[in-house]
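Chemist: coords please:
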Amino acid sequence: MSSRGPYRRHSAQFKPQLCHDIRSGALGRRDAQRKYTLSANLIQMWLTQFDRGELSTEEVEADVVVDYEAKIAALERKVGQLAMELELVKKTPRLRLVSDSENSSIITGPKPAPSDGGVK
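Modeler: Now for the predicted structure:
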């Protein structure tokens, strides 16, 4: 059984940029393998997709837009939830447990009421 590294996801911007650098000659395949610790098969797969036009910048931008839209939707849901909670808190009357003249503590509690005599 071989030891595999952690599963990594590469950004949609990284893949076409790397393929462009390899195709333009700015970076060799082996240099890319060493620099980014990628397998030769993965680089070959990306280059094939790049050559077919599957890793175009328009698709990358579309993926980014989809990601942003999902984040925006999640944030809008959270804002709605917090707004509802805030309205609920505003509508709930606050109970006054201790008057200003009384001092209370969790340990000691409120002051005892004065008695008018002994025990009967």
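
Chemist: From here on, just use CA atoms for contacts and neighbour counts.
Modeler: Noted.

Chemist: and P110, how many neighbours?
Modeler: Per other Cα atoms under 10 Å, the neighbour tally for P110 reads 14.

Chemist: let's see this one next to it:
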Amino acid sequence: MSSRGPYRRHTAQFKLQLCSDIRSGALGRRDAQKKYALSANLIQMWLTQFDRGELSTEEVEADAIAEYEAKIAALERKVGQLTMELELVKKTPRLRLVSDNERSSIITGPKPAPSGGGAK
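Modeler: Model (predicted):
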């Protein structure tokens, strides 16, 4: 048996399409249960909503708009974060660890500065 989260959320578009298929006879209730791993009670609840007119194309459109607005907000937050990081990187002075005439190695790093004399 596959492990899934405690709750699954189905879009209004999926519910509307499933109910339309069941009511038109293109798909049986048991076939829908097996195909989509849904309970009979959940399908019955959706069919009741569909029959009452609570599942409509307006709801599907409103659901899609809400989903798009959430994605836009997330992308705007990400753009703001990246803009702030870029500004910080631009303002941070870069340290020069090695002079132009010195050579450095990834393993050993820059050569140590010569000392002014022995240890006293």
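
Chemist: Need the TM-score between these chains.
Modeler: TM-score of the superposed chains, computed with TM-score structural alignment, normalised by the length of the first structure, equals 0.81; 117 aligned residues with a Cα RMSD of 2.6 Å.

Chemist: What range does the longest helix belonging to the second structure cover in the first structure?
Modeler: When the second structure is scanned for its longest helix (criterion: DSSP state H), the result is helix 57-91. Applying TM-score structural alignment, one finds that helix 57-91 of the second structure aligns to the residue range 57-91 of the first structure.

Chemist: with the second structure superposed, average distance for the matching stretch?
Modeler: For stretch 57-91 of the first structure, the mean distance from the matching residues in the second structure following superposition reads 1.0 Å, by mean Cα distance after the TM-score superposition for the first structure.

Chemist: For L55 of the second structure, identify the helix or strand it belongs to.
Modeler: Secondary structure from DSSP states H and E places L55 of the second structure outside every helix and strand.

Chemist: tell me the contacts of it?
Modeler: Counting by Cα atoms under 8 Å, 6 or more residues apart in numbering, L55 of the second structure touches A12, K15, L16, W46, Q49.

Chemist: Report the separation between the residue lying closest to the last one once chain neighbours are set aside and I107 of the second structure.
Modeler: Nearest residue to Q49 of the second structure, sequence neighbours excluded (Cα to Cα, 6 or more residues apart in numbering): L55, at 5.9 Å. For L55 of the second structure, the distance to I107 of the second structure under the criterion Cα to Cα, to the nearest Å works out to 66 Å.

Chemist: Repeat that for E67 of the second structure.
Modeler: E67 of the second structure sits 50 Å away from I107 of the second structure, going by Cα to Cα.
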